[in-house]
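Novice: my questions concern the predicted model and sequence given below.
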Amino acid sequence: MSVAGELRTRTLGATERSWCKAVPGGTGITVMALLLARPPDADCLQRSLRRLQINHPILNSKLRFDSPANSYSYVTSAAPYVEVRRFDLQLTSEILRNSFPGEYGSIPPFHLLLEHELNSNTWQNPDHSSDIDLFLSSLYTLEDNRWVATIRVHTSVCDRASALTLLQELLEMNGGGKGDSEMELGKEIEVNLPIEEYIPSGQGNKPFWARGVDVLGYSLNSFRLGNLSFQDTISGRMSRVVRLQIDGEGTGRILSSCQRNEIKLFELLAAAGLLATHSSKGIPEGQWEKYALVTLMDCRSVLDPPLCSNHIGFYHSAILNSHDIKGGEDLLELTKRVHSSFETAKSNKKHFTDMGDVNFLMCKAIENPGLTSMGSLRTSLISVFEDLVIDASNELHKGLGLEDFIGCSSVHGVGPSIAIFDAIRDGKLDCACVFPFPLHSREQMQELVDKMKRILLEGTTK
């Protein structure tokens, strides 16, 4: 047992370090935003968040940079530190007017506040003379008796699965009154180990020469990749979001098609995105372009030992595949190609053997943006998540007045042109599609998402 207030440190793993390089540039700011129709108890919310920090010590860690060693460590205390920043109606309105001068009033404020949080990069110019907070929260006041509660987390300590776990625990605490209970300090504050420590013996091994060949192959292949048309490659970037939503009938048809054809939803979404991109560029049908697809896979179940979903941290790995698209492909046939490529890579343990290669290339792109097309820092066209998220409203949600929820991460530094955070909510498909702006415009991405929707609905009627 540790003494309350005692500090412990752990050096970051390779994947965590790569996120520490990515986040200052604008990729890897994870945000969960909740739209509430009942007045939240801000003090109870803060106590609940502090309980989360105690239950999951990595969330109670701060980031420390050791200049002489050029290394990062998590520094963890038994005492939680999160403070909920509160914004009344006037302050919230000022934020929206100042941050979105041309869009305030035409886009729902909940959506704009999500984007505001994605671009509130407290890690952009870190002060290495002091430890850096990794877990932040805000509470905004809207008109018409609405509130928006947000949690913003550094992605190195919170992947998508972690974010969903935290949301569920937070809702249970506030719905059940557990946020008001006493917090126990002085408990063990060991931080979960990095993903590299859990890779099964032998599965991450790759001969030195093979690693060199693969890195070279990834690098050379990147020069052959097509991209979604860039709108503005000069201006400073930020993350924006468009939503792809399909009603219950359409969603049921899509899921039934996936089941019949033994494919997964993320593969279908990726295929629709590839076809929509090719179509949006006005390329003559039959003219090929090669596009890169990154699939993020939650590795917890295949680690040694296997980890459960409440093991908070970053335990995803990326599988990179490329696909040749000529336009006019059948959606389901293309989806089967995407499925085959992913399953082959997965069976060959690419999520482990190529983990270091992908991290290395991401860091090289950050350090040398000129290596990417027009310095765009785009490493793929699309990124998707393997795991299907299914959520349904319940009495707890109704009791809290939860009307809407979006969870996603920023991508305006290094990353894809469109990152798809999909979920099935109350039987309806709801995707937050995050993109770098103004590299791509909101109108351009809305058109792309509308095309994806049409392709999904028309391609699954068979």
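Specialist: Sure thing, it's come through.

Novice: from now on I want contacts and neighbour counts done on CA atoms only, so please keep to that.
Specialist: OK.

Novice: do a quick rundown of the helices in the stretch 201-350 of the chain.
Specialist: 208-222, 248-261, 265-280, 331-347, 350-353 (DSSP state H, counting those that start in this stretch).

Novice: by how many degrees do the second one and helix 265-280 diverge?
Specialist: Put plainly, it is helix 248-261. 110 degrees (axes from the mean of the first three to the mean of the last three C-alpha atoms, to 10 degrees).

Novice: how distant is helix 248-261 from the center of its chain?
Specialist: Here helix 248-261 is found 25 Å from its chain centre; the criterion is C-alpha atoms, centre = their mean, to the nearest Å.

Novice: then the first one?
Specialist: Its chain's average C-alpha position is 26 Å from that of helix 208-222, according to C-alpha atoms, centre = their mean.

Novice: what helices or strands is it leaning on?
Specialist: Here helix 208-222 touches helix 355-367, going by 3 or more C-alpha pairs under 8 Å, 6 or more residues apart in numbering; DSSP states H and E.

Novice: buried residues in the helix it packs on, which are they?
Specialist: 355-363, 365-366 (16 or more other C-alpha atoms under 10 Å).

Novice: take the helices of the stretch 201-350 of the chain and lay them out in TSV including distance to Arg17 and mean neighbour count.
Specialist: Below are those laid out as TSV (distance: least, C-alpha to C-alpha, whole Å; neighbours: other C-alpha atoms under 10 Å):
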stretch	distance to Arg17	mean neighbour count
helix 208-222	19	13
helix 248-261	37	16
helix 265-280	27	24
helix 331-347	24	17
helix 350-353	17	21
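
Novice: put this next to the first one:
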Amino acid sequence: MATADDENGRILGGTEKAWCRAVTSGTGNTVLGLKLSRSSSETSRLTKILSVLERSHPLLGRKLDYDPAGKTFRFAKPAANPPPEIAFHDGEKTRTLLNNPEKSEIPPLQQIVEREMRAGEIWSDPDSFPRGGVPLIFAAVYALSPSESVVVFRFHTSVCDRTTAVSFLSELLELVSTAEDSGRKPLKNSGEGEAALESLIPSGLTGKGIWTRGKDMLGYSLSALRMTNLEFVNLKMPRKSNLIRLHVNQRLTSDILHVRTPYLFI
């Protein structure tokens, strides 16, 4: 069972640890993309905004560390708290990365989000983590034109799943709208992230069905929302994607093509 926060951070709880082994590549990624009607140069204050968010939500400023001997993951406290690093891509680099997005049927925002979703290699192999761990959040700005840009946040899902991303977005937009107020203070933190979800269940109630089901609902909120949110708002947008959702190797592909038994696909 995960213990409370200490000077070195804390060990991940069961629900959090599940996201470190969620898929074959090793982790779950949460990506939040925003298309802004402003140039990339105007997003320079994003560093200050992220610093405020990290003070309000300390786990965002932690690093994911792994102990091969004990096979345990830990939210490690960095020795120093430098400003969050943000990758800036100018218009030329954006076009190169997206391979001329204006010629694609897939909107640039979707292309960028899908590109970031494929960029989770840094979390995929815990044995390769550097000493002190790896960041849990990355930010990038892509310039689309002199007056448009896309801002993307990529989280390790153990600290921000789809449900939490909605709250993050609301708080982010509020900070953006009041960014001119240099005296803006971070939200007061009342112990968020200091203990794992399992540790918050009152003693003696861990075996109760309601707590078990509640924990599962929180732990699998991404899947729950995917099953309930089935409405497509923009029906005119091309239904295409560059993401590989299932990779079948050559041998299995050959077996599928040569099978004689009829299948019913639903």
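Specialist: Sure thing, it's come through. Remember, predicted model here, so these are calculated numbers, not experimental data.

Novice: what ranges do the strands span in the stretch 1-150 of structure 1?
Specialist: 8-11, 27-36, 61-66, 71-76, 84-87, 132-133, 135-142, 146-154 (DSSP state E, counting those that start in this stretch).

Novice: for these, give me JSON lines that also has mean neighbour count and distance to Lys346 of structure 1.
Specialist: Formatted as JSON lines, these follow (neighbours: other C-alpha atoms under 10 Å; distance: least, C-alpha to C-alpha, whole Å):
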{"stretch": "strand 8-11", "mean neighbour count": "18", "distance to Lys346 of structure 1": "29"}
{"stretch": "strand 27-36", "mean neighbour count": "25", "distance to Lys346 of structure 1": "24"}
{"stretch": "strand 61-66", "mean neighbour count": "20", "distance to Lys346 of structure 1": "32"}
{"stretch": "strand 71-76", "mean neighbour count": "20", "distance to Lys346 of structure 1": "30"}
{"stretch": "strand 84-87", "mean neighbour count": "16", "distance to Lys346 of structure 1": "41"}
{"stretch": "strand 132-133", "mean neighbour count": "18", "distance to Lys346 of structure 1": "35"}
{"stretch": "strand 135-142", "mean neighbour count": "20", "distance to Lys346 of structure 1": "32"}
{"stretch": "strand 146-154", "mean neighbour count": "23", "distance to Lys346 of structure 1": "27"}
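
Novice: nearest to Asn119 of structure 1, out of those?
Specialist: strand 27-36 (7.9 Å; C-alpha to C-alpha).

Novice: for that closest one, give me the average deviation versus structure 2.
Specialist: Mean deviation of strand 27-36 of structure 1 relative to structure 2 after superposition (mean C-alpha distance after the TM-score superposition for structure 1): 1.1 Å.

Novice: hmm, back to that, for Arg253 of structure 1, find the nearest of the strands of the stretch 1-150 of structure 1.
Specialist: Here strand 27-36 is closest among the strands of the stretch 1-150 of structure 1 (C-alpha to C-alpha), at 28.4 Å.

Novice: which part of structure 1 lines up with whichever helix in structure 2 runs longest?
Specialist: Of all the segments of type helix in structure 2, defined by DSSP state H, the longest one is helix 162-177. Helix 162-177 of structure 2 corresponds to residues 160-175 in structure 1, going by TM-score structural alignment.

Novice: buried sites along that stretch?
Specialist: In stretch 160-175 of structure 1, counting by 16+ other C-alpha under 10 Å, buried: 160-164, 166-167, 169-175.

Novice: same list, the strands of the stretch 1-150 of structure 1, but as a markdown table with distance to His339 of structure 1 please.
Specialist: Shown next, in a markdown table, are the strands of the stretch 1-150 of structure 1 (distance: least, C-alpha to C-alpha, whole Å):
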| stretch | distance to His339 of structure 1 |
| --- | --- |
| strand 8-11 | 37 |
| strand 27-36 | 26 |
| strand 61-66 | 38 |
| strand 71-76 | 37 |
| strand 84-87 | 43 |
| strand 132-133 | 39 |
| strand 135-142 | 36 |
| strand 146-154 | 31 |
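
Novice: of all the ones you listed, which one is nearest Ile418 of structure 1?
Specialist: strand 27-36 (12.3 Å).
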